[in-house]
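> build me a structure from this.
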Amino acid sequence: MRLPRPEGVPAGRAGPGPVNRRTVPVVAASLAAVLAVGTGCGVLPVLLDGADRSASGDFQPGAAGIGDPYFPTYGNGGYDVAGYELALRYDPAAQRLDGTATITATATMDLSRFNLDLAGLDVAAVSVDGAPAEHDRDDDELVVTPAAGLPDGSQFTVLVEYGGRPEPLASRDFGEGGFHITDDGAIALGQPESASTWFPVNDHPSDKATFDLAITVPDGLAALSVGVPGETSSADGWTTWTWSEGTPMASYLTTLVIGDYRVETSTHAGRPMVIAIDADLPESGPAEQAMARTGEIADYLETVFGPYPVDAYGGIVVRDDRIRYALETQSRPVYGDVFFDRGPETWVVAHELGHQWFGNSVSLRQWRDMWLNEGFATYAEWLWSEHDGAATADEMFDREYARTDWALPAGDPGPAGIFSQAVYKRGGLTVHALRRTVGDDAFFRLLRTWAAEYRGGNVGTDQFVTVAERVTGQPLREFFDRWLYGDTAPAKP
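Below you'll find the predicted structure:
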């Protein structure tokens, strides 16, 4: 997830909270939409209450929201996306994005129509399996009605032709994020929502999919994204960059960064490594020094978490006052330059790389379990700090324990609290307290087991507790209740 600015950075440079999502009211429990529980389940056959029947029988429309308890209108029901393939062109002078999105999916119900999340952009045409489909807009929803119903279990392909001037999503509580237009390009980034500002998507982490991008920009600009870099080609003053992420991922883990960047491509541990630094930042400066340790940090984390779980390595450092955080975009995290104002800080690199295991590979089923992302990424910082000869994990634990507000829960922080310090710091405290409780051997065996058994899947806190008890052989539910949900400081183990 997104990492807010480091402590001590002036408030004018970076605010303490995240940006990036429009406010969505939490609906009552009487909602007809129900989110099923499962690992790596994808989007489930959630039905609209009182849905229309199609002329072909008992086909029904998929829901315009997946029913997440915190953000019920995020994502969509009725289908499971396998992959997104985007062919786009961005003109910075006109501030216009145009292109096509090809979406491969499987119906998870007898589907008469379905929604895609798409904010603001204009849709010229939609087809399903090659046949023209009716389409309409309902705020930030693209409503697609295929020529014929899609039977449960059937695979289908959606082609969307669209374009316009992208804009970020605004939220009263969290500011704005998503597609940011810059002087010479753009930065598309954010969590929990952002992808819908630049392509049609099922925008919830429970529907993970592969991602392929061909993006055409004026010659001289870099166009950066996630995954494995492909060939670049130029014609008539334009250059096309290609990227492919074959490890299914949550939609908020995509990014598009266009502008003047120093780009270095190499190979690390048999995988491509792409490091890009905003050209306005000094060469061999703190950002480059920190990024140069990306492979070293990932290699260390492999020793404690297990095999590196995604297709590539790297990082992108942007220089933009609106990007006051770092985000673990898959295989290639994006860092605001604010993190390197005080030197080549590597703790933030460890945090975002830790997410490649916890959050990216092993992903949330619901946003209420955010501590499973942030607690373990925070702990990756602590482990790296000790390995790198700085503060030990015990010292970090004692420091954070003393200044934690225990009235704020980590395990169910509320929609406005998913990026709170309780989720990050109390989450990290819970992880280290667990280590002290069960011992090092059982603890590190648990981390590797969790990362391996749920690789590529979606999880919740109950699943982690179950695995922890199985691997360690100890009853731990009371422990997790105290450390994640209690309102007083638990005794140190």
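
> from here on, just use CA atoms for contacts and neighbour counts.
Will do.

> which residues in the stretch 251-400 of the chain form strands?
Applying DSSP state E, counting those that start in this stretch to the stretch 251-400 of the chain gives strands spanning 256-259, 261-268, 271-278, 313-318, 325-327, 334-336, 363-364.

> another for comparison:
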Amino acid sequence: MKKVLILTGTFLFLFIQFVFSQNILEDKYDVKQYILDLQISNTSTLISGNVIINSSVTATNIDTFVVDLIDTIVAGQTYMIVDSVFVNGISNLFQHYNELVFIPLITAIPQNQQFSVQIYYHGNGAAISQTNYKGIKKYNYIGIIHTTTFSEPTWSKVWWPCKQDLKDKADSVTFYITTDSTNISGSNGVLKSTDSLPGGKVKYKWETKYPTDFYLISFTVGPLSEYITYAPLPGVQDSVLLQNLLFPGSSYYQTHLEVINKTKQLLYLFSELIGTYPFKDEKYGYSVVGTQLGAMEHQTMCTIGYQAMDTTSTHYGIYYFWYVAHELGHQWFGDYVTFSDWNYIWLAEGFASYMEYVALQNLESQYKADYWIQNAQTETMTQPVGSVYDSFDYRLMYKKGAAIIHTLRYEINNDSLFFAVLRNYLSTYAFSVATADDFKQVAETTTGINFTDFFNQWYYGEGYPTFNINWSQNNDTLTIVSNQTTSISITTLFKTHFDLKIIYATGDTIIRLFQGTNNETYKIYFPELVDSIEMDPNFWLIQKNFIITGIEKNNISFSFE
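Model (predicted):
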């Protein structure tokens, strides 16, 4: 009895300490494998079972093991209760508090030693406002009740115990799902087995051998229908499996089948441009669920709303977004290479968004791609402030994030080199994590261009430039004066190239200039009589402009605005 009291006191002390040192404690081990073995219903957000976390000690030793798991968010509504804990197969004391499972080890485990922790638990993982509506969601779509999970950014702990550290990807994940035999399931990786159990139950075994971050692990369970096909990849002998959970009775079913066929084109295109689909030995696919819009890039199986699963959002007659291109792009940007910290989420959302543009440009038309990028730029400029760095704001993370990648492509001024940057970045940090500075370094090494100013103004900086351009022509000399102001004083100058379209009676010419100071004057030999000038005709920059024109001929001048 005294021993128990001493341990309880130790728990209280360590929990107070843990509030300030959670990362230090979790950094003491490296997750090698998650094995989830859960009872899951399609009609309830209740869940039960156990999770095995196989790890290796990275510190000198580890005497306390900690993982994330909610305790009580809302009593009787969203909560998890730990029933028991085993360390290397031996029952171990634990404390569950402050959304943590805290396990003092009987004997400290030395560096490089592998060990196993098994946590039995049960509870209700319902997604509610207090969890930012993340966790387990139950939907009823066309009379089909099903459950699924959304966990980004840090809500995996709502439904399973895990280490919520982006830098620690599990080397592999095995997920056993026990449910009613009328249900099918979808999850990460490959479906290895389906076993019938007594009492009208079935047990599915999903397994991925690819490194996986905690927030990308998911499930969908319900009486849906499976649709399987295959997609060829460039330079790869075997096609990749496309495994999908669909609703054949949905009025959108044919659209969903069209999306799957379009996904074959997208997989081929993206593989050509940025490198072979990284999870080709397992699968890609869609788990369609009963929300209208929204989607999540769960590794190897995207969870997507029934109306969001469209080719180019044609239900709306616009091309502001293309969910399926975006989520597929995430398989490279976000899943294959993950941002090392949520401050760098641009490396996922900005790039996945830009893959929408790339898809439209290559599979649809330049007109649609231009429409898309103009919307991104316009959305960015609805407010004069905001940095892409350290932002969860949709306008900045998705729209400005994509638009500055477009500008980077313009500055590189060579598409072969631009896509080489993307491929080199992805191959350098394959199945690992990266920072924005890591990407910058790869871009500089690949191109030989210094991007310090670019990142300081477009990524870390705020706002956008306005170009006030005054031009005049005297005989064959075209004089252009550019005065640049910015939308916010935090960033006082955007050093950038910019294009001007010079229009004259028999045609037009695009010239490229560079603005290195707020006020620049350019004198250009131009024998044609200029009618007008347009700024940034191909929509490369986030910018506003005002052009004041003037013509001087035979020393007679006039101007107009």
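
> just to revisit the earlier point, mind putting the strands of the stretch 251-400 of the first structure in CSV, distance to D138 of the first structure and mean neighbour count included?
Shown next, in CSV, are these (distance: least, C-alpha to C-alpha, whole Å; neighbours: other C-alpha atoms under 10 Å):
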stretch, distance to D138 of the first structure, mean neighbour count
strand 256-259, 26, 23
strand 261-268, 37, 15
strand 271-278, 37, 21
strand 313-318, 34, 26
strand 325-327, 29, 27
strand 334-336, 32, 27
strand 363-364, 27, 28
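
> between those, which gets nearest to W238 of the first structure?
In terms of C-alpha to C-alpha, the element of the strands of the stretch 251-400 of the first structure nearest to W238 of the first structure is strand 256-259, at 13.0 Å.

> and the strands in the stretch 451-561 of the second structure, which stretches?
465-474, 477-486, 496-504, 507-515, 519-525, 530-535, 544-553, 556-560.

> any idea which of these gets closest to L5 of the second structure?
strand 477-486 (63.7 Å).

> quick one: closest of the strands of the stretch 451-561 of the second structure to M309 of the second structure.
Of the strands of the stretch 451-561 of the second structure, nearest to M309 of the second structure by C-alpha to C-alpha is strand 544-553, at 34.1 Å.

> for that closest one, grab the matching residue range in the first structure.
Here strand 544-553 of the second structure fails to align to any part of the first structure, judged by TM-score structural alignment.

> which other helices and strands contact that strand?
Strand 544-553 of the second structure sits against strand 465-474, strand 530-535, strand 556-560, with contacts defined as 3 or more C-alpha pairs under 8 Å, 6 or more residues apart in numbering; DSSP states H and E.

> can you rerun that using 10 Å?
Strand 544-553 of the second structure is packed against strand 465-474, strand 477-486, strand 530-535, strand 556-560, with contacts defined by 3 or more C-alpha pairs under 10 Å, 6 or more residues apart in numbering; DSSP states H and E.

> angle of it against strand 530-535?
Counting by axes from the mean of the first three to the mean of the last three C-alpha atoms, to 10 degrees, strand 544-553 of the second structure points 160 degrees away from the direction of strand 530-535.

> what does L327 of the first structure align to in the second structure?
Checking TM-score structural alignment: L327 of the first structure goes with M296.

> picking that back up, dump the strands of the stretch 251-400 of the first structure to a markdown table, plus distance to P344 of the first structure.
Formatted as a markdown table, the strands of the stretch 251-400 of the first structure follow (distance: least, C-alpha to C-alpha, whole Å):
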| stretch | distance to P344 of the first structure |
| --- | --- |
| strand 256-259 | 22 |
| strand 261-268 | 17 |
| strand 271-278 | 13 |
| strand 313-318 | 12 |
| strand 325-327 | 15 |
| strand 334-336 | 12 |
| strand 363-364 | 29 |
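
> of those, which is nearest E469 of the first structure?
E469 of the first structure sits nearest to strand 363-364 of all these, at 20.0 Å, using C-alpha to C-alpha.

> hmm, back to that, for N115 of the first structure, find the nearest of the strands of the stretch 251-400 of the first structure.
For N115 of the first structure, the closest of those is strand 363-364, at 21.7 Å, according to C-alpha to C-alpha.

> so what secondary structure elements neighbour that closest one?
So strand 363-364 of the first structure, by 3+ C-alpha pairs under 10 Å, 6+ apart, packs with helix 347-357, helix 371-387, strand 458-459.

> what range in the second structure matches it?
Taking TM-score structural alignment, strand 363-364 of the first structure hits residues 338-339 over in the second structure.

> that stretch vs the first structure, mean deviation?
Following the fit onto the first structure, the mean deviation recorded for stretch 338-339 of the second structure is 0.7 Å by mean C-alpha distance after the TM-score superposition for the first structure.

> hmm, who's touching that stretch?
By C-alpha atoms under 10 Å, 6 or more residues apart in numbering, the surrounding residues in contact with stretch 338-339 of the second structure are 166-167, 169, 212-213, 330-333, 344-348, 426, 429-436.

> starting at the chain centroid, how far to it?
Distance, stretch centre to chain centre, for stretch 338-339 of the second structure: 8 Å (C-alpha atoms, centre = their mean, to the nearest Å).

> same deal with stretch 383-391 of the second structure?
Distance, centroid of stretch 383-391 of the second structure to centroid of chain: 17 Å (C-alpha atoms, centre = their mean).
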